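1. Just a sequence and a predicted model for now, questions to come.
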Amino acid sequence: MRIVVIASCLLAGCAGAPAEKQPISTIGIDHMVIPAVPEVGGPVAAYAGFDNRGSEDRLLGIDCTCAASVELHQVIRNGGQVSMTNTFPLALPMGRTEVKPPGVPLHFMLIGTNRAFSAGQRVPMRLRFERAGVIDVVFTVAEDSKGGWERWRPD
């Protein structure tokens, strides 16, 4: 009987303890688009828009089970030569930042894909931000990335 009373008092004390504060995200993410690609193993571009309603933040990286890694490519033109460099992290000042088709100067690149991407499919990814923390999102596969961007609608 005494053990039950002590356990009840301990549980009641835990119930009154303040909950740990969770960060409130100030980053809105939209236009999450991947073009349809039937081949497996190659690189595949991805795009998204970001609305930062808080202080400056940075997108540190993206994780997905659909590829070995995800890079942020910056297209660099030097005369007739075109090259791409991985430029994570992505600075997100307050306001709107778009990584949109046609992918110049920026696009996300799924490296070492382990699946094909067919129009209409949904692809979950985890975005890691310096301040906003981790945000899970779902990208939509479109026939073409530019059309997918233009026709994108929230769920």
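-> Alright, I've got the coordinates.
2. all contacts plus neighbour counts: C-alpha atoms, from now on.
-> Fine.
3. For the chain, give the strand that spans the most residues.
-> Across the chain, the strand with the greatest residue count (assigned by DSSP state E) is strand 67-78.
4. let's bring in a second model and compare:
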Amino acid sequence: MHRTIAAVMALVALSACQPRGAGQPVVKGAQVRLAAVPGGPAGGYFTLEGGAKDDRLLRIDSAVVNKIELHESVMNGGVMTMRPIAEVPVPAGKTVVFAPGGSHAMLFGVDPRITAGTGVPMLFTFASGARIEVEAKSVAAGDDMDGMRH
């Protein structure tokens, strides 16, 4: 029985270490700024690097978040507003940045056990079929984020 469990655990560990497919997009620097008000939405920020061919980010999912939407910030009559983005083009060899004040992810229904410093698992799904798992660094509402402005 113990050998079976050990074998299954070894297979799970090996599958998690598989290299990404050649030419796939890359997700870097994923961070989640937690809500200032408990129960409010959190903000997700990251950088996408295009792979060998043009692609599109279709969605982001997480086991610790009810829903994640992609948004962009736009000026509307002198007022900054947000609007949803259905998908995000990721041109081959180019960089797409999701940062405060620009494109970002809104995380609704974040598990209350997620606190500053807790990793947030995120699964990025692309039109090409690429599925990239990352662990985003979580930061409190007023804290600085690595390499990003407020």
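-> Ah, there it is. Since this is a predicted model, take the numbers as computed values, not measurements.
5. TM-score of the superposed pair?
-> TM-score for the superposed chains, counting by TM-score structural alignment, normalised by the length of the second structure: 0.73, backed by 128 aligned residues with a C-alpha RMSD of 2.4 Å.
6. ok, now which ones touch the equivalent of residue 102 of the second structure over in the first structure?
-> Using TM-score structural alignment, the equivalent of residue 102 of the second structure in the first structure is residue 105. Residues in contact with residue 105 of the first structure (C-alpha atoms under 8 Å, 6 or more residues apart in numbering) are 73, 74, 75, 76.
7. Tell me the counterpart of the last one in the second structure.
-> Using TM-score structural alignment as the criterion, the counterpart of residue 76 of the first structure in the second structure is residue 74.
8. Tell me who's in contact with that match.
-> 80, 81, 82, 83, 102.
9. Could you state which residue of the first structure sits nearest its centroid?
-> Residue closest to the average C-alpha location in the first structure (C-alpha atoms, centre = their mean): residue 127, at 3.5 Å.
10. Roughly how far does that one sit from residue 37 of the first structure?
-> Computed as C-alpha to C-alpha, to the nearest Å, the residue 127 of the first structure to residue 37 of the first structure distance reads 22 Å.
11. Ok, residue 92 of the first structure next?
-> Distance, residue 92 of the first structure to residue 37 of the first structure, by C-alpha to C-alpha: 29 Å.
12. do residue 145 of the first structure as well
-> Going from residue 145 of the first structure to residue 37 of the first structure by C-alpha to C-alpha gives 11 Å.
13. Which of those two has more residues huddled nearby?
-> Using other C-alpha atoms under 10 Å as the criterion, residue 145 of the first structure and residue 37 rank with residue 145 on top: 23 against 19.
14. What are the boundaries of the strands in the second structure?
-> So, for the second structure - with DSSP E - the strands run 26-33, 42-49, 55-61, 65-76, 79-84, 88-90, 95-98, 104-110, 119-126, 131-139.
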